[in-house]
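A.B. asks: structure here, sequence nowhere to be found:
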């Protein structure tokens, strides 16, 4: 899905460049379409990064801890992140509902299509965090924790 959105962003921007500089008659909607697509790409991509545990981390001191303590601490982080994402999804939904009556300038679609990326992305990330939390709890209970030299 992310690659499709990236391709659509690229096509929208390329279309804007061609119509503006080659045809000298720019399309009015391409910049706004690219912005909407980009926001959705980031929201969906963030959930994928959570799934693969690829977010940037500062783990210098974290890596000095014993392996089981690192995993236990990671569980605390998962709960805190889940809570933040739940708040983000809640208030993002409220903002999206408020923005529904406002129309975008160029595309003439409800602004809620743009704002909706926030709660959707937050819910997708929260689901992924909950799944990872479950995996880590099972690993901790079963003792399937090994020191790979990487952050949990």
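C.D. replies: Thanks, I have it. What you are looking at is a predicted structure, and each value in this text was computed from that prediction instead of being measured. Numbers count the residues shown, from 1 in each chain.

A.B. asks: hey, let's count contacts and neighbours off CA atoms from now on
C.D. replies: OK.

A.B. asks: so residue 49 is in which element?
C.D. replies: helix 30-51 (DSSP states H and E).

A.B. asks: wait, residue 136
C.D. replies: helix 117-142.

A.B. asks: let's bring in a second model and compare:
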């Protein structure tokens, strides 16, 4: 089930990338012909926010975000594991806060219409909600995983590396 979810995230991100490329290309071509479409810039902006959010979710699922662990790696294994759990719980709090604020922004902007597109400005903020929730769920899963590791297990050595 998780694999299907990850593949769906990737499929949506690929589709958004294609839509972004077509939108930008359409804007370039119509400007070059002297008949620019006014909605392409704003449309590209909306799609870019969605694409960035899906990229963020994919990177979170793959654990591919940049982390600097220099000082954490100097800690003994048990303390290293404890700080990792605290970091993941902070990610849970941040994810929940982002989702909560995303809901607030969607509700606040749902009656505002975009300048050149006939859609609500709320669409710009909607991807914050699933991205924040996924960050929170991922943080809980990683906190549980890190908390269960025993300092003598082979996995604990990976944490220190």
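C.D. replies: All right, it came through fine. A quick note: this is a predicted structure, and the numbers were derived from the prediction, not measured.

A.B. asks: now what about the TM-score between them?
C.D. replies: Taking TM-score structural alignment, normalised by the length of structure 1 as the basis, the two superposed chains have a TM-score of 0.87; 150 aligned residues with a C-alpha RMSD of 2.0 Å.

A.B. asks: which residue numbers in structure 2 go with the helix holding residue 49 of structure 1?
C.D. replies: Taking TM-score structural alignment as the measure, structure 2 aligns residues 40-61 with helix 30-51 of structure 1.

A.B. asks: A helix includes residue 92 of structure 1, no?
C.D. replies: Yes. Judged by DSSP: H, G, I helix; E, B strand; the rest coil, residue 92 of structure 1 forms part of a helix.

A.B. asks: what's the burial count for the residue mapped onto residue 91 of structure 2 from structure 1?
C.D. replies: Mapped onto structure 1 by TM-score structural alignment, residue 91 of structure 2 lines up with residue 81. Using other C-alpha atoms under 10 Å, residue 81 of structure 1 is surrounded by 16 other residues.

A.B. asks: for residue 120 of structure 1, see how far away residue 81 of structure 1 is.
C.D. replies: 16 Å (C-alpha to C-alpha, to the nearest Å).

A.B. asks: in space, what's closest to residue 6 of structure 1 - neighbours in sequence excluded?
C.D. replies: Ranked by C-alpha to C-alpha, 6 or more residues apart in numbering and with sequence neighbours excluded, the top spatial neighbour of residue 6 of structure 1 is residue 41, at 6.9 Å.

A.B. asks: which residue range of structure 2 does whichever strand or helix holds residue 16 of structure 1 align onto?
C.D. replies: Secondary structure from DSSP H and E places residue 16 of structure 1 in helix 2-17. Aligned by TM-score structural alignment, helix 2-17 of structure 1 falls on residues 13-28 of structure 2.
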